[in-house]
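Undergrad: Let's see this in three dimensions:
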Amino acid sequence: MGEIGTAGATPWLTLIGIGDNGLDSLTQPARALFESARTIIAPQRVLDRIDCGEREVIAWTFGIRQTLELLMARRGTPTTILATGDPMHFGIGATLMRDLDASEMRVIPSPSAFSLAASRLGWGLQDVTQISLHGRSVHGLASHVQPGARIIALTSTGRTVIEAAEILNARGYGRSGMWVLEHMGGPDERVRVMRAEQVVAEKPAIADFNTLAIACEPTPGAALLSAVPGLPDAAFEHDGQLTKREVRAVTLARLGPVPGGLLWDVGAGCGSVGIEWMRAARGAHAIAIEPVEKRRTMIAQNAIDLGAPGLEIVAGNAPDALANLKRPDAVFIGGGISHAGVFEAVWDALKPMGRLVANAVTVEGEARLFALQAEHGGELVRLQTSRAEPVGRYLGWKPLMPVTIWSVTKEGS
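TA: Below you'll find the model as predicted:
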């Protein structure tokens, strides 16, 4: 619920979901609300298909920020927005709920693009990953590409389909089936079926108003990049400053990614922990704090390649670089725990019941973890990993540096 509004207030803002066939898609109650509306805000594509009569009409040709500013200026004045499909499913309604109280809005949905696409393909929505690439980086698709996965995605334009195919092809999923569902429910409806590799090669002309469905099919040898933490080290571009796979899996398990949770990755290196945090839970966010410019560049590329384009990257050293950042639900300190003021700054910022995990490989860092554990409690684990590597004609165990892991939950309410 937003911070604005009073429970029980009369709704002044009406959101009506509409299909590509215009007013014919509305139910009788929705049609009645439309007919009684004094001000209509709608995309130009929708306005071109309907008769709004003599009422005030505002073409919705601007972004979310400008939309919110317009609505705030008209607050309390009856206003109706026509939005495609279900306004609460990756739509304007869900966005406005961040700033308006639910009591201020009346929402009348139409079938969403997800429902329409699933009904045409015979896919059960409960078995489908539903994402939006509309107004978002198409690279967010990458984290959902798994063998056998079915994905339905909202798109921005026809170009989004081409870019999605390029991501699939680059990941070794060129065989994946792609259904492009154009103008569903309208007179210009068309469904096109292609493989990702075919889309990349031909770059067909595609209507901008489309929904994309994907049946993921890997080619032999395609890398399996699971959402379960512990991606192969080779999945990341790095300069050696990397939390190794085995340690990373244990670290993420103790951080406990949760939907919508925010992680601070302090001394992020190549960004592996923050990226895996975002991949592990729906809507999870992360901020990578890293002082070295070359590593920040690697973090950005890794985030794009692995489907976490929303990762925020902050330049600088802790604790100074932490000022004014949003309070985290979890913090990972991969290096620098012995530096003055680092623990104190993150502990103060961490939300109550938040998790902190700090790793150390040096004697000095380990001593600091012992002292902090004695003061704040939590668990200490020393992890020693060895990997089998060739020794002449045989295999032998090559040990990695032992890592001490301290994990603790901040008490409070």
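
Undergrad: From here on, just use CA atoms for contacts and neighbour counts.
TA: Noted.

Undergrad: If you count contacts, what does the strand or helix carrying residue 276 end up packed against?
TA: The secondary structure element spanning residue 276 is helix 272-280 (assigned by DSSP states H and E). For helix 272-280, the helices and strands in contact under the criterion 3 or more Cα pairs under 8 Å, 6 or more residues apart in numbering; DSSP states H and E are helix 245-255, strand 262-266, strand 285-290, helix 293-305.

Undergrad: The stretch 1-150 of the chain: helices as residue ranges?
TA: Counting by DSSP state H, counting those that start in this stretch, the stretch 1-150 of the chain has these helices, from start to end: 28-36, 44-47, 64-73, 92-96, 113-121.

Undergrad: Output those helices in JSON lines, with mean neighbour count and distance to residue 348 appended to each entry.
TA: Putting these into JSON lines (neighbours: other Cα atoms under 10 Å; distance: least, Cα to Cα, whole Å) gives the following:
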{"stretch": "helix 28-36", "mean neighbour count": "14", "distance to residue 348": "50"}
{"stretch": "helix 44-47", "mean neighbour count": "16", "distance to residue 348": "49"}
{"stretch": "helix 64-73", "mean neighbour count": "12", "distance to residue 348": "32"}
{"stretch": "helix 92-96", "mean neighbour count": "18", "distance to residue 348": "31"}
{"stretch": "helix 113-121", "mean neighbour count": "17", "distance to residue 348": "43"}
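
Undergrad: for comparison, sequence B:
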Amino acid sequence: MADELGEAWLTIVGIGEDGPAGLSPASRDALAHAEWVTGAARHLALLPDLACPSAVWPVPFADGIAGLLARRGQRVVMLVSGNPFWFGAGSVVTRALEPGEWVAHPVPSTFDLAAARLGWPIETTRCLGLHAAPLARMRPMLAPGVRLIVLLRDAAAVGTLARYLDAQGFGASALWVLEALGGPRERVRRVTAADYALEDVGHPVAVGIETVGDGAVLPGVAGRPDRWFAHDGQITKRPVRALTLSALAPRPFETLWDIGAGSGSIAIEWLLADPSTQAVAFEADPVRAARARGNAAALGVDRLAVVVGRAPDGLGGYPFPDAVFVGGGLSEDLLDWLFRTLPPGTRLVANAVTLESEALLARWQGDKGGDLLRIELSDVAPIGTRRGWRAHYPIVQWSVRL
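TA: Model prediction:
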């Protein structure tokens, strides 16, 4: 049977709210010869005259993968919204397949249709799929003049979005509520976030946002102000954080280990550098670990993995990083473990503030090389009726490739 079908036994068919009318000839042919069809209930309802058995894809989405793979050797069609590979299900499914086992026939995505209705250039519009993701993913993008198109789960999520924007100081933002785009139920309505009161929003729904307001704007470069992070004093301060991120040099698709994470500020700024980066924060204090997790969620990088444990004992069992930052718990045993365990080429940056840890870094730098930097900072403070420079503890920073 596999030889008769060829390698591509699965056809992923993008379908819009216009149903059969919007399908390509290739999609129609795949459906005409299908032995089994699956998809969301609303997608199947758009094609009531299927000539083969069909099944609703289960929730949660991952539960359907095993059943799909069990159909290898049959002609299978999977129905998905719009473009399967633009915040769609395509990439989730194809991760479990070998190259050549599938073909895909996309139709315009909701993002395409929304941009066409609003007249917004997609290349400068932030597009987000927030069906099952927190609204805080938008937080780094919120600034006056920024346009976003977000896909949402349901009508209730639209109201939650409006309240979130208002709470962040962007209640004056214009919202375009875009329902069932491309189909007979299509409707577009404009409201203001602070005044949102719609109660009859249909599914599927997207929202176009033109951000207006005087809410705080998260800077786009490393060294964000300390006020963005909840902390108990254990935080790498803004100027040192900027120098530390510069030394760590985050790149797309890289992973960081932040050891002794404290407030999580280093790992969070690493994640803010690029949406493809990953980070694991190790923190021995459960209260600080919870605080780091909360900071990450508030700043839209909830993908931060926070591990409660003391280094080096708690470091095993995680994918090796591309870069490591040691901000707390610096010791001979930790450095020895990192050099013995991690792959050559891993970037290591360690900050020291005490004489003992400074001496440790100086000795290891003498043996292993790398760059040793002493950072001395002062800020202005009152002295009676005048002002003077208040010195902070100097920081010694070692950066090296293992």
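
Undergrad: TM-score for the pair, please.
TA: Scored against TM-score structural alignment, normalised by the length of the second structure, the superposed chains reach a TM-score of 0.94; 397 aligned residues with a Cα RMSD of 1.8 Å.

Undergrad: before we move on, back to that, report the aligned residue range of the second structure for the helix holding residue 276 of the first structure.
TA: With TM-score structural alignment applied, helix 272-280 of the first structure matches the range 265-273 in the second structure.

Undergrad: Run through who's touching that stretch.
TA: Contacts made with stretch 265-273 of the second structure from outside it, assessed by Cα atoms under 8 Å, 6 or more residues apart in numbering, are listed as 140, 221-224, 229, 235-236, 241, 244-245, 250-251, 256-258, 261, 277-281, 292, 295-296, 301, 304.

Undergrad: Buried ones among the residues you listed?
TA: Neighbour-count burial (16 or more other Cα atoms under 10 Å) applied to those gives 140, 222-224, 229, 235-236, 241, 244-245, 250, 256-258, 261, 277-281, 292, 295-296, 301, 304.

Undergrad: so residue 55 of the second structure makes contact with residue 37?
TA: Yes. In terms of Cα atoms under 8 Å, residue 55 of the second structure counts as a neighbour of residue 37; the distance is 6.6 Å.

Undergrad: quick one, which of the two is more surrounded?
TA: With other Cα atoms under 10 Å as the criterion, residue 55 of the second structure and residue 37 differ in neighbour count, and residue 37 comes out ahead with 24 against 13.

Undergrad: hang on, the earlier thing: compared with the second structure, how much does the helix holding residue 276 of the first structure deviate?
TA: Overlaying the second structure shows helix 272-280 of the first structure at a mean distance of 1.0 Å from the equivalent residues (mean Cα distance after the TM-score superposition for the first structure).

Undergrad: ok now that helix, how far from the chain's centre?
TA: Going by Cα atoms, centre = their mean, to the nearest Å, the spacing between the C-alpha centre of helix 272-280 of the first structure and its chain's C-alpha centre is 11 Å.

Undergrad: Show me what residue 106 of the second structure aligns to in the first structure.
TA: The equivalent of residue 106 of the second structure in the first structure is residue 109 (alignment by TM-score structural alignment).

Undergrad: Now do the SS call for residue 390 of the second structure.
TA: Local secondary structure at residue 390 of the second structure is given as strand here, using DSSP: H, G, I helix; E, B strand; the rest coil.

Undergrad: so it sits right up against residue 383, yeah?
TA: No. The criterion here is Cα under 8 Å, and residue 390 of the second structure misses it with residue 383 at 9.6 Å.

Undergrad: corresponding residue for residue 165 of the first structure in the second structure?
TA: In the second structure, residue 165 of the first structure lands on residue 162 (TM-score structural alignment).

Undergrad: Let me know the next secondary structure element after whichever strand or helix holds its match.
TA: Taking DSSP H and E as the definition, residue 162 of the second structure sits inside helix 155-167. Counting by DSSP H and E, the next helix or strand C-terminal to helix 155-167 of the second structure is strand 174-179.

Undergrad: what span of the first structure lines up against the helix or strand that that next one is followed by?
TA: Following strand 174-179 of the second structure in sequence order, the next helix or strand is strand 187-192 (DSSP H and E). Residues 190-195 of the first structure are where strand 187-192 of the second structure lands when matched by TM-score structural alignment.

Undergrad: which parts of the helix holding residue 276 of the first structure are buried?
TA: 272, 273, 274, 275, 276, 277, 278, 279, 280.

Undergrad: need the contact list for residue 139 of the first structure.
TA: Residue 139 of the first structure makes contact with 164, 167, 304, 305, 306, 307, 308, 309, according to Cα under 8 Å, 6+ apart.

Undergrad: tell me which of those is nearest to residue 371 of the first structure?
TA: residue 308 (35.1 Å; Cα to Cα).

Undergrad: The second structure: which residue goes with that closest one?
TA: By TM-score structural alignment, residue 308 of the first structure lines up with residue 301 in the second structure.

Undergrad: which ones are touching its match?
TA: Counting by Cα under 8 Å, 6+ apart, residue 301 of the second structure makes contact with 137, 268, 271, 272.

Undergrad: next one: residue 125 of the second structure
TA: Contact analysis of residue 125 of the second structure by Cα under 8 Å, 6+ apart lists 146, 147, 148, 149.

Undergrad: Turn the residues you listed into TSV, including distance to residue 213 of the second structure and neighbour count.
TA: TSV is the format used below for these (distance: Cα to Cα, whole Å; neighbours: other Cα atoms under 10 Å):
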residue	distance to residue 213 of the second structure	neighbour count
146	11	15
147	13	24
148	15	24
149	18	26
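
Undergrad: Return the subset of those lying in strands.
TA: Of the positions in those, 147, 148, 149 sit in strands, assigned by DSSP state E.

Undergrad: List just the nearest of the residues you listed to residue 8 of the second structure.
TA: Nearest to residue 8 of the second structure among these is residue 149, at 33.3 Å by Cα to Cα.

Undergrad: The closest one contacts residue 124, correct?
TA: No. Taking contacts as Cα under 8 Å, residue 149 of the second structure lies outside contact range of residue 124: 10.9 Å.
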